[in-house]
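Participant: pasting the sequence and the predicted coordinates here, then a few questions.
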Amino acid sequence: MMNTQMKSSKPYTSGSNTESSALQETPTKGYRAMVKQASLISLLASVTLIFGCGGGGGGGSSTAAPAPAASTMSELTVPDGFDYNPVEQHDLNIDISHISKNRSFVSVYSRYSERSDATFKPDYSSRLLAGSLNNGQFNSSFTAPISEENILIEIWFYDGQAPLQQVVSSSVMQVTW
C-alpha cells in the first residue's frame, strides 16, 4: 500500500514550484529583452539620421557678401513740400434728384472688382462712407488713402430696384447721374 502512494503520477511540490515557474518566465524575459534591443536599435538609427545628415555640400569655402552699411536719419533727404500724411480729405456731393427723390442709401468703397456683366462687386471691408440721401442729394466729407485713385459709389433704393453704380476718380468728388 505504501508502494502505491509513492508511485503517484504527480510529483510532490511544496508551496512554490521554482523550477516550473522559472521555465514559464524564461520566454517572457526573452521577449522583453528582444523588445529592449529593438527599441535601442531604433533609437540609435534615428539619432544617426537626425545628426548624421548635415546637409552642406561640397565643402567649398565661400564667403558671404558683406551687409550694406545702415543709413542714418541725418543721411536721408526729403524733397521740399513732401507730405507725410498718407490720407486725403475728400468732400463728396451726390445729386440724383432728377432720377429719384425716393428713399435711398449710398456707400463708397475704395476696393472693388468688375463682374462679367459690367457691374461692380464692392469689397465690403473697404467701405469708406455710408449714409442716406435726402430728396436725392447727399453731401459729406471723408478721408481716404492717397493711394486710392478711383472709388466706387453705390446707391441702393429701398424699393428693390438695382443699385446705381459709378466709379469716379478720387480727385473728382462732384457726382451727378
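Facilitator: Received the coordinates, thanks. Numbers count the residues shown, from 1 in each chain.

Participant: going forward, measure contacts and count neighbours with C-alpha atoms only.
Facilitator: OK.

Participant: tally of neighbours for residue 89?
Facilitator: 11 (other Cα atoms under 10 Å).

Participant: ok, it - contacts?
Facilitator: By Cα atoms under 8 Å, 6 or more residues apart in numbering, the contact set of residue 89 is 141-144.

Participant: ok, now residue 164?
Facilitator: Going by Cα under 8 Å, 6+ apart, residue 164 touches 154-156.

Participant: try 6 Å
Facilitator: Counting by Cα atoms under 6 Å, 6 or more residues apart in numbering, residue 164 touches 154-155.

Participant: for the one 4 residues further on, same thing?
Facilitator: Residues in contact with residue 168, defined by Cα under 6 Å, 6+ apart, are 150-151.

Participant: use this one as the comparison:
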Amino acid sequence: MTMPNNKIYLALVMSFALIGCGGGGGGGGSAAPAQAAEETVEAVAEETTEVVEEVETLVESTAQSMQDLVIPDGFSFDPITEMNIDIDISNLSTQRAYVSIYSEYEETDSGTLAPSGDHKLAGQALEAGVGNIDIVYADGVEKVLAEIWFYDGSDPIQKELTIDDNTFYY
C-alpha cells in the first residue's frame, strides 16, 4: 500500500516543480506546464487506484477464522530445516581436513562446483577423517554442498547432499 502513496507524492512534487518553473524572462506565459502537471497527477491517481484494486483482489479471502483456513498436508509454519550430516572419509584419508557446508553454489565450465562464500552454513575440522555436523537452513533449499579441504593444499572433495542423502562417505 505504500507504493501507490509514493507515486502520488512524486506526482505532486513534479507538478509543483513544473508550476514553479513556468514563465521565464519576458516571454509570453503559457498554461501548458500547469495543464501537463494536472494530467500527470490524474494519470498517477488513476494508476494508484488500479494498483490498490489489484492488491485488494489478491488479498480477498473467505476465511473468517483460523478454523476456516485450508492448510495442505505436510505444510509447516516453521521456515527452517535442520539436517544432521555424517562425514566419514577415513577410507580415503585420515589426514587433517576441514569441511564446509554451503547452501548456494554453481557448476563451473570445468564441471566443479563453486560455492558462494556468502552462503556458508557451517564448517568444522574433521578428526581422523570423521565428523558430524548439524546445520539449519532456510526451507526451500533442496541441496547443500559439502566441501572437504585438506591442509596439504590438494583440491577439495565435493559432494551435494539432500535431506534424504545426508551422508558423506568415501
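Facilitator: Yep, it's here. It should be emphasised that the depicted structure is a prediction, and the values quoted were computed from it without experimental measurement.

Participant: list the TM-score for the superposed pair.
Facilitator: Once superposed, chain against chain, the TM-score is 0.66 (TM-score structural alignment, normalised by the length of structure 2); 133 aligned residues with a Cα RMSD of 2.9 Å.

Participant: show the buried residues in the contacts of residue 89 of structure 1.
Facilitator: Using 16 or more other Cα atoms under 10 Å as the burial test, those include residue 144 as buried.

Participant: can you put the contacts of residue 89 of structure 1 in a markdown table and add secondary structure and distance to residue 46 of structure 1?
Facilitator: A markdown table is the format used below for the contacts of residue 89 of structure 1 (DSSP: H, G, I helix; E, B strand; the rest coil; distance: Cα to Cα, whole Å):
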| residue | secondary structure | distance to residue 46 of structure 1 |
| --- | --- | --- |
| 141 | strand | 67 |
| 142 | strand | 63 |
| 143 | strand | 61 |
| 144 | strand | 58 |
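
Participant: could you save the contacts of residue 89 of structure 1 as TSV and add columns showing distance to residue 81 of structure 1?
Facilitator: As requested, the contacts of residue 89 of structure 1 are exported to TSV (distance: Cα to Cα, whole Å):
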residue	distance to residue 81 of structure 1
141	24
142	23
143	20
144	20
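
Participant: which among the contacts of residue 89 of structure 1 gets closest to residue 18 of structure 1?
Facilitator: residue 144 (92.0 Å; Cα to Cα).

Participant: just the closest of the contacts of residue 89 of structure 1 to residue 28 of structure 1, please.
Facilitator: Of all the contacts of residue 89 of structure 1, residue 28 of structure 1 sits closest to residue 144, with 78.6 Å by Cα to Cα.

Participant: that closest one -> structure 2?
Facilitator: If you follow residue 144 of structure 1 across to structure 2 using TM-score structural alignment, you land on residue 137.

Participant: how about residue 166 of structure 1?
Facilitator: Here residue 166 of structure 1 is matched to residue 159 in structure 2, going by TM-score structural alignment.

Participant: surely that match is in a strand?
Facilitator: Yes: assigned with DSSP: H, G, I helix; E, B strand; the rest coil, residue 159 of structure 2 falls within a strand.

Participant: report the secondary structure state of residue 57 of structure 2.
Facilitator: Per three-state DSSP, residue 57 of structure 2 ends up helix.
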